[in-house]
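**Q** how would this look folded up:
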Amino acid sequence: MKDELEIFLEKFNVLTLKSKEIPKNAAFVAYSGSKYDGRDFIQEAINNGAKGVIFEAQDFQKKLNLDIPSIAINDLKSKLPSIAAKFYKHPSKKISIVGITGTNGKTTTAYWLSQCLNYLKIKTAFLGTLGYGDANEFKKIQNTTPSAIDLQHIIRESYKKKYKNIAMEVSSHGISEKRIENIDFNYRLFTNLSRDHLDYHKTINEYAAVKKKFMLSEKNGKIIVNIDDKVGESIFNESMLPTEKKISFSIYKKSDIQAINISYNRMSLKFDLNYFEESFPIKLQASGEFNVYNILGVVGCLSAQGFEINEIIESLKSINPVPGRAEFIMSNDDLPMVMIDYAHTADALENILKCVKNNDFKKIILVFGVGGGRDKGKRKAMAEIAEQLADNCIITTDNPRDENPLEIIKDISKYFNHKPMEIIDRKEAICKAITCAEKDDLVVVAGKGHEDYQEIGEKRIYFSDKKVIEDFLKERELKN
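**A** Sure thing, here's the model as predicted:
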């Protein structure tokens, strides 16, 4: 027998948390969040076309005189993953889902995996930091892992569009806030773990525990794990899955899938792939040890899905560069090369700088900042790595949020032994770096990658590193 909520939900086609953007025949969902109380926006949602309201009953004194159907539910936020899954008819049971978690490499691994699966004629959607859809066209989303409502809706829409697979990034916030509950993952992949999000998780151990919880909760599917990482190794050893449902990958330790004899230059990398008991030479258009790990993760996922090694190797030839990840922006031979990268953790910054350091550039000029309102502890580590691996550094603004951008810059600079250049305006900082660079130098602009905004206060203001660089290089070309 159907309960009151099920009967209520049958009236609508869509659930939404957004009071300003109400789809056709949608029910607005309202509960108290960390910054705002969604219930304060009920009238706005109705004015914008909401046909029903589901709201948190607890601690809500306001009298609602609504002319549309409504229902009050206690502890709504924690029940939302289950409500959303039921509403959208449990779409994850009808489609294969790969959940990819870790500090670095999630986007590249998911992006490349989706490309390989599509090459192998398995229609696959990408879902993560870049948005969702296929590699040719992404719809933007607010978070790496969207809300439980949006996730279930995206999975349902993917199924309706005949996708067979989703390669999905799974963030620590998404795990902690239970956005991914009631999603049936067929495969779970762990990339690595280093310091990040400690403003949210408080300690590295708490952060690691969240990632482990996601990986170790797999009871029926398969896991693919980087065992060079200490947390990854413990996940692999502690998992109760049978041996045939666990795949390990590595560079330095013996594993099921291992890369050895690695070499790379600016545009390509080579290694020997030890695949279980066989060995195969691999050559790809990518660079850096960190990308070897990403490729191994993809190989592990494809193996877990039952593809033969010859199919896997052939599919790797289809991978293209990921937007905003170690992305070179070219100009004529008289101007320096410029790279943009999303590196916003100490580990990611170290990876990208070590990669380009080995590529015979005369000097590395780094432009970077650190986000405001987040873990302040990583500023010291990022400053030390920047000074150690870059020849010149310019510290600038990167999503200051509710902090004073100049104070953030000063806070980073104090960890340098030799004072770096400080330029508060990010556009000016980028242009200065390119102006100072010679043609055999490389300018690395780190922190934002694909992002096309700056978070200032509570607003997102349009800003694109790539657009600034392309425009400035064109201007320089015309002058030359």
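**Q** use CA for all of it now, contacts and neighbours both
**A** Noted.
**Q** Report the contact partners of the residue nearest the centre of the chain.
**A** Residue closest to the mean C-alpha point of the chain, counted by CA atoms, centre = their mean, is residue 129 at 4.0 Å. Listed by CA atoms under 8 Å, 6 or more residues apart in numbering, the contact set of residue 129 reads 107, 141, 143, 144, 145, 169.
**Q** Run through the residues that contact residue 257.
**A** 247, 248, 249, 250, 273, 274, 275, 276, 296, 299, 300.
**Q** name the element residue 461 belongs to?
**A** Using DSSP states H and E, residue 461 sits in strand 459-462.
**Q** can you check residue 473 too?
**A** Using DSSP H and E, residue 473 falls in helix 465-479.
**Q** chain center to that helix: distance?
**A** Helix 465-479 has its average C-alpha position 28 Å from the chain's average C-alpha position, going by CA atoms, centre = their mean, to the nearest Å.
**Q** try stretch 98-116
**A** Centroid separation for stretch 98-116 versus its chain: 8 Å, with CA atoms, centre = their mean.
**Q** Another sequence for comparison is provided below:
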Amino acid sequence: MTSPLDRFRPTATRPRRVRDLALTFGLETAATGPDDVTVTSVVSDNRLTADGDLFVALAGSRAHGARFAADAVARGARAVLTDAEGARLLGDALAGVPVLVAPDPRAVLGAVAAWVYGSPAERLMTFGVTGTNGKTTTTYQIDHLLRALGWKGGLVGTVEMRSGDRVLASRLTTPEAADLQALLATMVEDEVRTLAMEVSSHALALHRVDGIEFGVVGFTNLSQDHLDFHGDLQAYFDTKALLFTPARARRGVVVVDDAWGERMADAARIPVATLRTRPARDGEADADWTVSDVVPHGTGSAFTLTHADGRTLRTSTSLPGGFNVANAALAAVMVLEGGAHLDDVREALDAAGGLSATVPGRMEVVGAGGGGDPRVVVDFAHNTDALELALDALRPTTAGRLVVVFGATGDRDAGKRPAMGAAAVSGADVVVVTDDDPHGEDPAAIRAEVLGGARAARDVAAAAGRSVEVLEVAPRAEAIRRAVLDAGPDDTVLVAGRGHETIQEVAGVDLELDDRVEARRALATRHERTTTA
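**A** Got it, this is the predicted structure:
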């Protein structure tokens, strides 16, 4: 299990004088130290502090980081950056340690960290992907293609952080600014040349990607999610749109399959190429890139990318569903718009078997079916649109019943819970409502909200002559077990919502729970029963 204290750090950086830092960023000085104090790295978690750090004490939801500054100094921090409240809390506690003050330290942290580490992003070919669904898959496919082209790659996202062949599990979709800049500096030190990175709306709102100007950014889609943080869809969209500004990126690619994509293309303040992955409708403007001739094969699909100037690329993705065609197409177009030559991309993809990156917990086949077993698939689908798309992708290749096991997250956007229940009933034959990560909420109350939407949709379906079974089973491990054991040999069981995650938080307690492990355990139990029958 990855510790919350794990992170990448460069082994050597050029010392930066604290007084130069203050001058460069117009920072006030609350306390001064020797004139020659230097820092070589930046940290905002006192537990991660090492010798030579600048400790950035941020105001938190539970406590101010200044309360941990003394511990950071004891661990080796040479200077502190905080706000006026933090300086007041520190008082004279850190004698001889420079204390710098900014009105909003979080707003300057990215730029400060980039300055300390020597602007590492400028030495990388950078690709950033935002959107509600598909960020992880798209970044994996970008990284896969760049490596196929011969580049040594780095990756940052929900599942993992990777510098070349060194891998560290992720805690956040986009790391905090200090950790992110340290990671980029490590990549430069590791002679990594390219970066494929997920950019969450939280990262944009909380300044985590400040200090990076991406070469190419991409937009997948937008649907209801994270409204507990953003308030409404318009605010959510506006935050995503920050990535398509000159301060954040030089060029963009936008999927314009729906109105939100069209709006993003219009709102962008940088040059963008548009991508449409479905047939154009009356009144829609022509897209720069289009997807056509989609032919399902095996678990994935082959498709053709065509530019308005006539250039074409025939390739494939190994993942099922139209949404994964869109993710793969976006990845290819972003690399092409980043300057890769079409012939080189074609040759690389032909050699690599298409856009065939394996993405942990994204339509991951845990059991392929056959031999009396159902097919079992684990996916991260944790909102209404993603759940609908995952079920739609599995329906055409399911001869029997389509079973879905899912729940809703606690302390998050509660408005989507009934809608997720209704979406499950719309797409599946058997709906098993269980727990996701309850966090601080009552799990039974969360399930009740999901079940309300599911049962209402079930009644509507019954009136139309369609029968759907709706069950409530908790805890989650038991729900997965029952779904797999009760499934028929021609059925598909989709376990949705957590994907690659291995920790479930219940009432502040972290419990080990991996949907893939539980599904394999249930399949093993089926085999034991068959053998001993």
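**Q** How close are the two chains, by TM-score?
**A** Superposed pair, TM-score by TM-score structural alignment, normalised by the length of the first structure: 0.93. Supporting alignment: 478 aligned residues with a CA RMSD of 2.4 Å.
**Q** Trace the residue nearest to the centre of the first structure over to the second structure, please.
**A** Aligned counterpart of residue 129 of the first structure in the second structure: residue 158 (TM-score structural alignment).
**Q** wait, is that match part of a strand?
**A** No - with DSSP: H, G, I helix; E, B strand; the rest coil as the criterion, residue 158 of the second structure is assigned coil and is not in a strand.
**Q** So which of the contacts of residue 129 of the first structure belong to strands?
**A** residue 169 (DSSP state E).
**Q** Kindly indicate the member of the contacts of residue 129 of the first structure with the most neighbours.
**A** For the contacts of residue 129 of the first structure, counting by other CA atoms under 10 Å, the largest number of neighbours falls to residue 169: 27 neighbours.
**Q** how much space is there between the aligned partner of that residue in the second structure and residue 397 of the second structure?
**A** By TM-score structural alignment, residue 169 of the first structure lines up with residue 198 in the second structure. Distance of residue 198 of the second structure to residue 397 of the second structure, computed by CA to CA, to the nearest Å: 30 Å.
**Q** Likewise for residue 89 of the second structure?
**A** Distance, residue 89 of the second structure to residue 397 of the second structure, by CA to CA: 62 Å.
**Q** what separates the match of residue 169 of the first structure from residue 384 of the second structure, distance-wise?
**A** Remark: distance between residue 198 of the second structure and residue 384 of the second structure (CA to CA) = 20 Å.
**Q** same check, this time on residue 457 of the second structure
**A** From residue 457 of the second structure across to residue 384 of the second structure, the span is 14 Å (CA to CA).
**Q** Ok, residue 129 of the second structure next?
**A** 20 Å.
**Q** out of these two, which sits in the busier spot?
**A** For residue 129 of the second structure versus residue 384, neighbours defined as other CA under 10 Å are more numerous around residue 129 (30 against 20).
**Q** mind checking which helix or strand whichever residue in the second structure pairs up with residue 188 of the first structure is in?
**A** With TM-score structural alignment as the matching criterion, the partner of residue 188 of the first structure in the second structure is residue 217. Here residue 217 of the second structure sits within strand 214-219, counting by DSSP H and E.
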